[in-house]
Structures are given as structure tokens and as C-alpha cells.
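1. 3D, please:
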Amino acid sequence: MVNLFPNELEESMKYICGTSSIYFSCILKGEADGIIWANRKDSPDFLLVWSPYQEGFQLMGQPLCKEEWKGFRTWFVSTIIPFLIEQGMDYFEYGADTKALADMFQNIFADIEIFSSNQKMFHWSSIEVNLKQPKGYRIEKVDRVFLQKEYQNKESIINELERAYGGIEPYFEHGVAYVALYDNRVVARADMLFSDNGYGNISVNTEEAHRRKGLSVYLAMKTIKDTCKLGLIPVWDCTDDNLASEKAAKKCGFQMIREDPISWFNLNSLKNVGKPFEDK
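-> Sure thing, here's the model as predicted:
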């Protein structure tokens, strides 16, 4: 496996399919921050992609042939495990664009326990939702003027944009975000930081003390309207156990279209680190 930059991938779109995660397809196109590993430098067909925003990986392209499994596992143990430890993480989380890719990975690591859950995917149904602004909050769009202002947790907004893009400037070209401030502190946000193939991904976050006040839905609807003005169809995703996020999505007019499996395993479960891969 070799490390590649997006501009080194010939025809990056050939690795993107209908079930590709928008977070990772943006990385391949060079529109979001991330790391790409490929099974070879010239004309690779398998990619392992890391998103610092998601803190996870995606298997993309075509499955490795069985003869490559042993080499991949050896590389994984020597490269990915230290990389994750350096990130302060004790688990490996991943999605796969196809069942064939998921099955391949399951076979390579058949000796360890892999856990799974589902990521629900929603598309906006173009309905009009009229909402009143929650009282007691100042609503602002995250633009150049806003980022020059001083407020208590300004660094959190900057960090969010840097995690997505690796810097601030790309946000102004690709992103949309709104925030709610209370006592000069950002307590809720909604954003569209990732877009691909005509879709824009909507994300929300509200501090616990300010939940159940309608902030997530109100900010999301403002972000949705700006996303539509950019000619993009809003989409939404959340894990199947995130009932609050799913409820907010439905209030905004989103409808679920599919569920994608997300898998993970603990790094300490790799008890056979360094041992040869054994074909079953």
C-alpha cells in the first residue's frame, strides 16, 4: 500500500459509486482533508481512505485479490495501528462502498471480533417548514465577517472547519454554516461542509443544555435553504441509535433512503500482531 495525493489519482470518479460516503468522495476530489492509501501507485484499484472529520476509514474501489491479503494485513499492522495510536484512538472504524469490499476485510481479519451498526441516509423531500426563531439566541451565518468577531468558543468553529478542509479558505468556496449564540458563546450549529455529485451533507450539533429548544431544526432549515440555492440536494446521515438526530431530520423534511453498515474493532483485539496471515 502506498500513500497518494488526490491529484495523483487518475480519474478519481471511477472509485466513487452510488453508495460512496460523501465525506470520502470529497477527499478523493481534493475538496476535503484526508489521507489516501492505494494498493499501488500506478492505476490502483483498491483504496483505504482516512477522514479526520469522521475519524474513520472507507474501503473504496475493488476488493484485493486473495494473494494480496497477507501483504495488506502486514502493512495494516505496521502502518495503520501506529497511525491510530498517534491520533489517540484505540479502535479502527470503517465503512465499505460495496458488500464485496466488506466481505474481503472481514476475511482478512477473520480472527478478531468486528462489531457493526448502521448509518441511516436521508434525502430532503423539498417541503417548506416554517419555523420561528428560538427566543434568547442570536443567529448568525458563518462568513468572513463572523469569523473575525470575538466570542467565547471561537476556536471550536475554526477547528470544525479545519477538520473538514485542512484550512479555513476552502470553506468559503464549498461550505455553508449557521450558529446560535447565547451569552456570546456558540451553543448550536448547522452546516453543509461536504458536497458531491449534486448533494450537500447537512450536519447539526447543539450543546446539551440548549437542546429541545428547536435550535437544531431552525439552524438546519437555514442551512438547507442556502444549500438549495447552490443547486444542491440536501442529505443527512446519522447512526441508527441517534434518535434525536433522526427526529430532527424528519422535522426538516428528510426521508430515509437506505442504511449503510459501519464496522469497528478494538486495536487490542489484534492479538496476532506481527504473525503471518494464515489462509483459511
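2. for the rest of this, base every contact and every neighbour count on C-alpha atoms.
-> Will do.
3. quick one, helices of the chain?
-> Listed in chain order, the helices of the chain (DSSP state H) span residues 22-28, 69-75, 81-86, 99-108, 144-148, 154-165, 169-174, 215-229, 243-251.
4. right, so those: which one is the most enclosed?
-> Scoring the helices of the chain by mean neighbour count under mean count of other CA atoms under 10 Å gives helix 22-28 as the most buried, with a mean of 24.
5. run through the neighbouring helices and strands of it.
-> Secondary-structure packing of helix 22-28 (3 or more CA pairs under 8 Å, 6 or more residues apart in numbering; DSSP states H and E): strand 46-51, strand 185-196.
6. one more, so I can put them side by side:
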Amino acid sequence: MQELEKKEFERLLPYLYKRKERCPTFVFAVLERFIPGFVFADDLNSPKTIFVGTDSGLYFVGGPISNVAFNKHFLKFCSSKLKEGRRFTLFSGSGGWDGLISDCFRLELKQSSRYSFTFHPEEYGVKEVQLQEPFTVSRLDEATIRSSHEFNLEYYERFWGSAGHFLDKGFGYSVIDGETALAGECTSIFRGKVYAEIDIYVDAEYRGMGVAKKAAQAFIDHCLKNEMIPCWDCNVENLASRKLADRLGFREPSSYSIFVKNQ
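-> You can find the predicted model right below:
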């Protein structure tokens, strides 16, 4: 398992973009230098198996599981990280990795399933949500972040390093009730040059009013205008998220596993 220097990250991109199974968006965010992180590969010149991590404690492993030396170093790395007491969320690239991770960390990690959807722009031609006045849609700015309970300064420090870096490289939209009341938000938890992953939150008082869909439409419109692909992932049991995804043109859910620390 060899660690790549930052200037070598782009070597992996052709391989990842050709993969049948799409990687998590944060992998592209790291490789395309939108957020800090590290990258390991089995071979620098012809990579097949990779391990990518972010500073926020998100990790992805994918590719063939047949490289014994790579697996040994990968498992040792995970064991060391688990002892640090910080966040640890591991995204698995296949059923083979599911089995290997489960066998080695059965007591330390809990497995759960998520869906990754494929966006179909031809299915997106949905009727725009018309909210009653005084609702307005605005691009996220520093004032909105400071007033948010969910996507606040701490959120952007965790996933982007700082709110300032997010405002420079990321994007998102808010639905405001009146002058200042924040009804809902849709933000890019991660983005690369091609993919942008949606994270969405609506205040309990405004749920069921179309706020989530309105915010998501603004996000998707931004992606289409800038030739990006919006990404929608959610927990398998999150029926509300799955239904909203379907109404917005996200189809063909593909399941994958994540592993988080047992509490």
C-alpha cells in the first residue's frame, strides 16, 4: 500500500471515472483537491485498489480484495484509527470488502446500508414548487451559515475545513421565510469538478410544505447550469429521502455498506 503525494492524486481519476460502481463524492473531492485528505493505492502506475480518507474521519476502500499486502496495511491503518477515539466512518466498495471488514472488526464496527442514486436529467423536468410569499430562495452566504442550526460553522469546519473555504469552493441554497427565518437548506456536503453531493435539511415547522423540494431544485439547477452531476445518497430506511429523490429525477438506487463505530 503506497501513499500518493498530492501532485499524484490525479493519476487515479481516469481509473475512478471508468469504474462501474461510482465512488462516494468525497473521494473525488479529495483527489481533485477541493478538501484535504490522503490517498493510498496498491500501485502508483496502474492502480486497482485504493484507500482514500478525509480529515473529517470518512474513508473509502475499493477495488479487488486480492492484494494481501495492501489488505494487511489497510487493516492495520483502520485498527490504529479506531484507537484514536475520533469519528470513523468507512465506506465499502464491494461485498468482498464488506466481508473482510466485518470479519476483522466485528466488535468494533457496525454495518449499515445506504443507497446511491443515479440522476436522470430527462426525468428532472418536474413542475417547479411555488411557495407562498414571503418565502425566498437565496444562495448560502456567511450570514445564513451563522444563523443555521444544522449547516452551521461547525458543520463546514468538519467537512470543508472552514466555512470560508466552503463559500469559496462549494455552494448551496436556502429557503427563507420573511426576512430572516431559515426554513430549509440544501448544500454541497462534498463536491469535485464533476459531482456534487446533496445534503438537505428542513426545519420541523416547515416540513410537508415543499421547502425541501424547492431548495433541492435550486441546487440541481445550479449543477445543470455549471455542467455538474448532482448526487443523492441516503440510508436505506430513509423513505422520505428516497421519495423526494425519485420526484427529482434520481433513479436506480444502488446499495452499498458503511461501517461506523459501535457505541
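7. can you give me the TM-score here?
-> With the length set by TM-score structural alignment, normalised by the length of structure 2, the two chains reach a TM-score of 0.77; 256 aligned residues with a CA RMSD of 3.5 Å.
8. one step back: can you list the helices of structure 1 in JSON lines and add distance to residue 93 of structure 1?
-> Listed next are the helices of structure 1 as JSON lines, based on distance: least, CA to CA, whole Å:
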{"stretch": "helix 22-28", "distance to residue 93 of structure 1": "14"}
{"stretch": "helix 69-75", "distance to residue 93 of structure 1": "16"}
{"stretch": "helix 81-86", "distance to residue 93 of structure 1": "10"}
{"stretch": "helix 99-108", "distance to residue 93 of structure 1": "12"}
{"stretch": "helix 144-148", "distance to residue 93 of structure 1": "32"}
{"stretch": "helix 154-165", "distance to residue 93 of structure 1": "17"}
{"stretch": "helix 169-174", "distance to residue 93 of structure 1": "26"}
{"stretch": "helix 215-229", "distance to residue 93 of structure 1": "27"}
{"stretch": "helix 243-251", "distance to residue 93 of structure 1": "20"}
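9. which one of the ones you listed lies nearest to residue 263 of structure 1?
-> The closest of the helices of structure 1 to residue 263 of structure 1 is helix 99-108. By CA to CA, the value is 9.0 Å.
10. residue 47 is in contact with residue 35 of structure 1, correct?
-> No - the pair residue 35 of structure 1 / residue 47 is not scored as a contact, 10.2 Å apart, by CA atoms under 8 Å.
11. coming back round to it: can the helices and strands packed on helix 22-28 of structure 1 go into TSV with extra columns for mean neighbour count?
-> Shown next, in TSV, are the helices and strands packed on helix 22-28 of structure 1 (neighbours: other CA atoms under 10 Å):
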stretch	mean neighbour count
strand 46-51	22
strand 185-196	23
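12. of the ones you listed, which is nearest residue 135 of structure 1?
-> Closest of these to residue 135 of structure 1 is strand 185-196, at 13.5 Å (criterion: CA to CA).
13. what's the mean distance for that closest one versus structure 2?
-> Once the two models are superposed, strand 185-196 of structure 1 sits on average 3.0 Å from its counterpart in structure 2 (mean CA distance after the TM-score superposition for structure 1).
14. other SSEs contacting that strand?
-> Strand 185-196 of structure 1 is packed against helix 22-28, helix 154-165, helix 169-174, strand 176-182, strand 199-206, helix 215-229, with contacts defined by 3+ CA pairs under 8 Å, 6+ apart.
15. out of the helices of structure 1, which comes closest to residue 123 of structure 1?
-> Comparing the helices of structure 1 by CA to CA, helix 243-251 comes nearest, at 9.2 Å.
16. rebuild the helices and strands packed on strand 185-196 of structure 1 as TSV, extending it with distance to residue 104 of structure 1.
-> Below are those laid out as TSV (distance: least, CA to CA, whole Å):
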stretch	distance to residue 104 of structure 1
helix 22-28	19
helix 154-165	29
helix 169-174	34
strand 176-182	37
strand 199-206	29
helix 215-229	37
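17. of the ones you listed, which is nearest residue 114 of structure 1?
-> Across these, residue 114 of structure 1 has its closest neighbour in helix 22-28 (21.6 Å, CA to CA).
18. mind listing residues that contact that closest one?
-> For helix 22-28 of structure 1, the surrounding residues in contact (CA atoms under 8 Å, 6 or more residues apart in numbering) are 6, 9, 12, 16, 32-36, 49-51, 54, 58, 194-196, 201.
19. Provide the aligned range in structure 2 for it.
-> Following TM-score structural alignment, the aligned partner range for helix 22-28 of structure 1 in structure 2 is 25-31.
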